[in-house]
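**Q** Sequence first, then the predicted structure:
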Amino acid sequence: MKILVPVKRVVDYNVKVRVKADGSGVELANVKMSMNPFDEIAVEEALRLKEAGKATEIIVVSIGPKQSTETIRTGLAMGADRGILVQTDDIVEPLAVAKVLKGIVEEEEPGLVILGKQAIDDDCNQTGQMLAALLGWAQGTFASKVDLGDSTVDVTREIDGGLQTVKLNMPAIVTTDLRLNEPRYASLPNIMKAKKKPIAEKTLADFGVEATPRLKVLKTAEPASRQAGVKVASVDELVSKLKNEAGVL
């Protein structure tokens, strides 16, 4: 069984994001980029399923500029078998991403698609659900545990009230949450091997998808800076400030 893992190139989560001076977006020049953390978890889960003998091939897919090849190489260095880059310099919204992934799924015919629940740049949390709708497949979102059977997969989901376990008929879509696993570090030998693994290059036109955005970003601004706190001399003064100044009592 093949497992397809879409991955996204984003600003590294350790980098403090800066807004452009004109408010048109986030500064990306000379900024460290890396694989979306939720997608790393998806790659790790696919690798564990393969190591358990439940999958035969792992395909890593990315949609973005030429530099996204580096993100795919990261997945290959972790242990994935091959990659697919759908190259575009345009901003691709979740629906367009889902349409491209639908085309790749129809070509590759995987039994399972595992992807991060959201990307840390736009936090849309939409692609997995849209892909499941387009394919008509079952979906298990926010997975904290995945138990793969012969023709079904049990997904334990993190919900507001605790945990929920759903049984999905395969093929299926699974989106990963933080507590699913701890991604591995790629070893130096695997990094060298990844350079020789194949990456197929495609375009949006190959799947009949246009990247014309449906949303327009009017302005990007940094959140207001946090105000300094004050010290109070007594509980009575604290209660007074909470009631009269903060208005929370």
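**A** That came through, no problem. Residues are numbered from 1 along each chain as shown.

**Q** only C-alpha atoms for contact and neighbour calcs from this point on.
**A** Will do.

**Q** Make sure Arg179 is indeed in a helix.
**A** Yes: counting by DSSP: H, G, I helix; E, B strand; the rest coil, Arg179 is found in a helix.

**Q** A further structure is provided below for comparison with the first:
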Amino acid sequence: MKIVVCVKYVPDAAGDRQFAEDLTTDRESVDGLLSELDEYAVEQALQIGENADDAEVTVLTVGPEDAKDAVRKALSMGADRGVHVEDEDLHGTDALGTSAVLAKAIEKTGYDLVVCGMASTDGTMAAMPAMLAERLGVPQLTFLSEVLVEDGVVTGCRDGDAATEHLQARLPAVVSVTDLSGEARYPSFKGIMAAKKKPVESLDLDDLGIEADKVGLEGAWTKVEDATPRPARTAGTVVEDKGEGGKQLAEFLAGQKFI
């Protein structure tokens, strides 16, 4: 059974994230890491692989050279091999372009099941799994809090506000899992050392048969046209309660149009 986990290398949410001069995400001035929500996808893929015969878990990412760190993190958690798609012409690629690249890489790698996180922690679009399923022509089971694969069928639970849906599809398929699917394991020292010896295949656009003008900033269907830096935090307003504190607070909130 071939399991492919799609992961993303994202700017650290604790850092000072901002746009570069070309209004793409600035990945140079802030540390990057494996998207936290993708760690849940890696965990579920590993659990499925541990309960299947002859399973292989491949971690796939698209991004600059540093994105390989996200693959290494997943390999240290227990994945078997990695695939890193890197090409200078990919700079500025939007979600639609990225889905095309991922789909070609998945087809080249071979798959029975594709596992994704519910969203990335930078873009938070939560649309990539659906795009991949459409491009691959396979069923999608998204936003699962539980996932199980048996006898060529993947089943899962999707928790809604009013009810829980029980879903199933025959493989091959694409699934995405939420942060309620189970805590991701921490890489052990043994796992970290073993990850250094695991294979990571590098691919570019030529390997995937994708024309450069179909991706990148110029080929993107969505772009950021303008951005204004967040204003510096100002001093707060202190309301001294001398019997009319509630009234003053209400007037302040009304003046700010909060109420």
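**A** Happy to help now that I have it. Bear in mind that the values here come from a model prediction, so they are computed numbers and not experimental data.

**Q** Give me the three-state assignment for Glu21 of structure 2.
**A** Assignment for Glu21 of structure 2 (three-state DSSP): coil.

**Q** From Phe258 of structure 2, how far off is Gly246 of structure 2?
**A** Distance, Gly246 of structure 2 to Phe258 of structure 2, by C-alpha to C-alpha, to the nearest Å: 15 Å.

**Q** Which one of the two is surrounded by more residues?
**A** Applying other C-alpha atoms under 10 Å to Gly246 of structure 2 and Phe258 shows that Gly246 carries more neighbours, namely 13 against 8.

**Q** For Val154 of structure 2, see how far away Ala169 of structure 2 is.
**A** On the measure of C-alpha to C-alpha, Ala169 of structure 2 and Val154 of structure 2 end up 6 Å apart.

**Q** go on, Pro139 of structure 2?
**A** Taken as C-alpha to C-alpha, the span from Pro139 of structure 2 to Val154 of structure 2 is 10 Å.

**Q** Need the overlap of contacts for the two.
**A** Overlap of the contact sets of Pro139 of structure 2 and Val154 (by C-alpha atoms under 8 Å, 6 or more residues apart in numbering) consists of Ala169, Arg170, Ala173.

**Q** With neighbour count added, can I get those residues in JSON lines?
**A** Output for these, formatted as JSON lines (neighbours: other C-alpha atoms under 10 Å):
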{"residue": "Ala169", "neighbour count": "18"}
{"residue": "Arg170", "neighbour count": "16"}
{"residue": "Ala173", "neighbour count": "22"}
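
**Q** Does Met125 of structure 2 touch Ala119 like I think?
**A** Yes: here Met125 of structure 2 lies in contact with Ala119, judged by C-alpha atoms under 8 Å, at a distance of 6.1 Å.

**Q** so which of the shared contacts of Pro139 and Val154 of structure 2 comes closest to Leu33 of structure 2?
**A** Ranked by distance to Leu33 of structure 2 (C-alpha to C-alpha), these are led by Ala173 at 27.1 Å.

**Q** Tell me the residue in structure 1 aligned with the closest one.
**A** Mapped onto structure 1 by TM-score structural alignment, Ala173 of structure 2 lines up with Ala172.

**Q** contacting residues around its match?
**A** Shown in contact with Ala172 of structure 1 (C-alpha under 8 Å, 6+ apart): Gly111, Leu112, Val113, Ala132, Trp137, Ala138, Gln139, Gly140.

**Q** Filter the residues you listed down to the ones in strands?
**A** Among the contacts of Ala172 of structure 1, the ones falling in strands (DSSP state E) are Leu112, Val113, Ala138, Gln139, Gly140.

**Q** which among those gets closest to Asn30 of structure 1?
**A** Among these, Val113 lies closest to Asn30 of structure 1 (C-alpha to C-alpha), at 32.5 Å.

**Q** For Ile58 of structure 1, see how far away the closest one is.
**A** Separation of Val113 of structure 1 from Ile58 of structure 1 (C-alpha to C-alpha): 10 Å.

**Q** Now list whatever residues contact both of those two.
**A** Common neighbours of Val113 of structure 1 and Ile58 (C-alpha under 8 Å, 6+ apart) are Ile3, Leu4, Val5.

**Q** Am I right that Val57 of structure 2 is in contact with Ile48?
**A** No: using C-alpha under 8 Å, Val57 of structure 2 makes no contact with Ile48, being 9.3 Å away.

**Q** which one of those two has more residues nearby?
**A** Comparing Val57 of structure 2 with Ile48 by neighbour count (other C-alpha under 10 Å), the higher total belongs to Val57, at 27 against 20.
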